[in-house]
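> What follows is a protein structure lacking sequence information:
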């Protein structure tokens, strides 16, 4: 599964990167991005990042 970070909503807090650095990283613009699809073993970490995002900028992408 792939996560998506809305660049217009993201505030660059880095919480998702700290929760799952295998999927999220900070880009050159200071915003988080999902640079890799979630593997089965880290899908729960991605879901935790989605649930914890203070501005609800992350979602699962079809």
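Done, it's in. A quick note: this is a predicted structure, and the numbers were derived from the prediction, not measured. Numbering: from 1, shown residues only.

> okay, CA-based contacts and neighbour counts for the rest of this
OK.

> Pretty sure residue 33 sits against residue 20.
No: taking contacts as C-alpha atoms under 8 Å, residue 33 lies outside contact range of residue 20: 11.4 Å.

> ok, structure two:
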């Protein structure tokens, strides 16, 4: 069994175009705010072990999501 490694998720709000692919891929971590741009849900900045976080970052058409190991 592999251990879940904590990550830090950041969205480059200057790059985000609000495509919403992250929210569609990992809706328990990402949402689209009132502005229409992607946001990390409160308390989910570390991904909570969700294996779809990296997939959501890769789905972003403008590479606005960074997922880094902590």
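It's in. Here the structure is a predicted model, which means the values were calculated and not measured.

> Go through structure 1 and flag its longest helix.
Longest among the helix segments of structure 1 by residue count, using DSSP state H, is helix 43-52.

> Show me what it packs onto, helices and strands only.
Counting contacts by 3 or more C-alpha pairs under 8 Å, 6 or more residues apart in numbering; DSSP states H and E, helix 43-52 of structure 1 is packed against helix 15-19, strand 58-61.

> And stretch 52-70 of structure 2, how far out from the chain middle?
With C-alpha atoms, centre = their mean, to the nearest Å as the basis, stretch 52-70 of structure 2 stands 6 Å off its chain's centre.

> should've said stretch 22-40 of structure 1
Worked out by C-alpha atoms, centre = their mean, stretch 22-40 of structure 1 lies 6 Å from the chain centre.
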